[in-house]
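when you get a sec, could you give me coordinates for this:
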Amino acid sequence: MATHENKIVVTRTIDAPTKDLFNVLTLPARHSEFDGSGMVRSDEKSQRIQSVGDVFVMNMHAEAMGDYQMHNHVTALAENKMVGWQPAIAEKPDDPAGWEWLYELNSIDSGTTEVTLTYDWSKVTHPKLLPLFPAVSEEQLEESLNQLAAAVADH
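Model prediction:
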């Protein structure tokens, strides 16, 4: 686990095959199950993530902002290896604002996977957004991995 100037990286070993984790991560309908920040409420009828360039919409809630939507642009996808996306606000759905979520899956054996979650806001340049980062703490990211482990165990 490490916090850098513009990103936070956390890692956890989860007792699940990479394919099971990848299936949960690529289904936006399940994202609220592993959101340690508590901001993700539900997906907006999104399909399974299938390729870089896909966009999925999430219904969100934050104390300071109330209810809102994020349009997430898939930036990384390798089957059973990684999935990542950059959010864009509803007012500018085609223009990601510069932060990225990246889940990397490293198979240790057939039933165990090391999962690394990176929250990177190094490309955020908008002066009104910069003071908001990091919007999610290292502890919340660790909780996301704990919840991901529970979500994959439940199915």
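
only C-alpha atoms from now on, for both contacts and neighbour counts.
OK.

need the distance between the two termini of stretch 69-87.
End-to-end distance for stretch 69-87, by CA to CA, to the nearest Å: 10 Å.

which residues touch the lengthiest strand in the chain?
Longest strand in the chain, counting residues (DSSP state E): strand 66-78. Contacts to strand 66-78, defined as CA atoms under 8 Å, 6 or more residues apart in numbering, come from residues 49-61, 82-90, 93-94, 96, 102.

how about it: buried residues?
For strand 66-78, burial by neighbour count (16 or more other CA atoms under 10 Å) applies to Gln69, Met70, His71, Asn72, His73, Val74, Thr75, Ala76, Leu77.

to compare with the earlier structure, here is another sequence to fold:
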Amino acid sequence: MSKRLFTASRVVPAAPEEIFALLADPARHVEIDGSGTLQRLIRGQGSMQLGSKFTIGMKAYGFPYRVTSKVVEYEENRLIAWCHFIKNRWRFGLEPVEGGTRVTESADYRDIRFPHLTMRMVKDDLIEDSIATTLDNLVKRFS
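Next up, the predicted model:
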């Protein structure tokens, strides 16, 4: 990994409230996951708030595992972000624009734990592709 902050945006043809409802419900993350790693919600169903925790069953490189994340940024219908024990942060910002809502997704690895290990495991192009696919999935979901 050479970069530490990845970000991309798309205009989604829906109101911020509709998009935020999907993003704030971890059970629905599988609907839009662009990484292909999310398998199912294990714990934490319902609308998240600041401080909420949820556990997702994941699978990468053929290995199943669980990740518990905590909501660390929250502004209803505008911003939601969560991180897990490594402290990389996944963030979605929503801004009303003509034709819908500009959704900006970012993966922030600037303050991670174990940077040397994580930097070897995570590839820039995989994160960029994952974000692009997630945003494209959001557009399709609301089109």
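
circling back to that earlier point, continuing past the longest strand of the first structure, what's the next helix or strand?
strand 82-89 (DSSP states H and E).

follow-up on the earlier one: would you write a PyMOL line that selects the buried entries of the contacts of strand 66-78 of the first structure?
Buried residues within the contacts of strand 66-78 of the first structure, by 16+ other CA under 10 Å, are selected in PyMOL with:
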select buried, resi 49+55+56+57+58+59+60+61+82+83+84+85+86+87+88+89+93+96+102
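
tell me who's in contact with Ile80 of the second structure.
Taking CA under 8 Å, 6+ apart as the test, what Ile80 of the second structure contacts is Leu23, Ala24, Val71, Val72, Glu73, Tyr74, Arg91, Phe92, Gly93.

what residue in the first structure is paired with the fifth one?
Aligned against the first structure by TM-score structural alignment, Glu73 of the second structure finds its counterpart in Ala76.

list the contacts of the residue nearest to its match when sequence neighbours are not counted.
Excluding the flanking residues, the one nearest Ala76 of the first structure by CA to CA, 6 or more residues apart in numbering is Gly84, at 4.7 Å. Neighbour list for Gly84 of the first structure: Val74, Thr75, Ala76, Leu77, Glu100, Trp101, Leu102, Tyr103 [criterion: CA under 8 Å, 6+ apart].

go through the residues you listed and say which is closest to Leu145 of the first structure.
For these, the closest approach to Leu145 of the first structure (CA to CA) belongs to Tyr103, at 9.7 Å.
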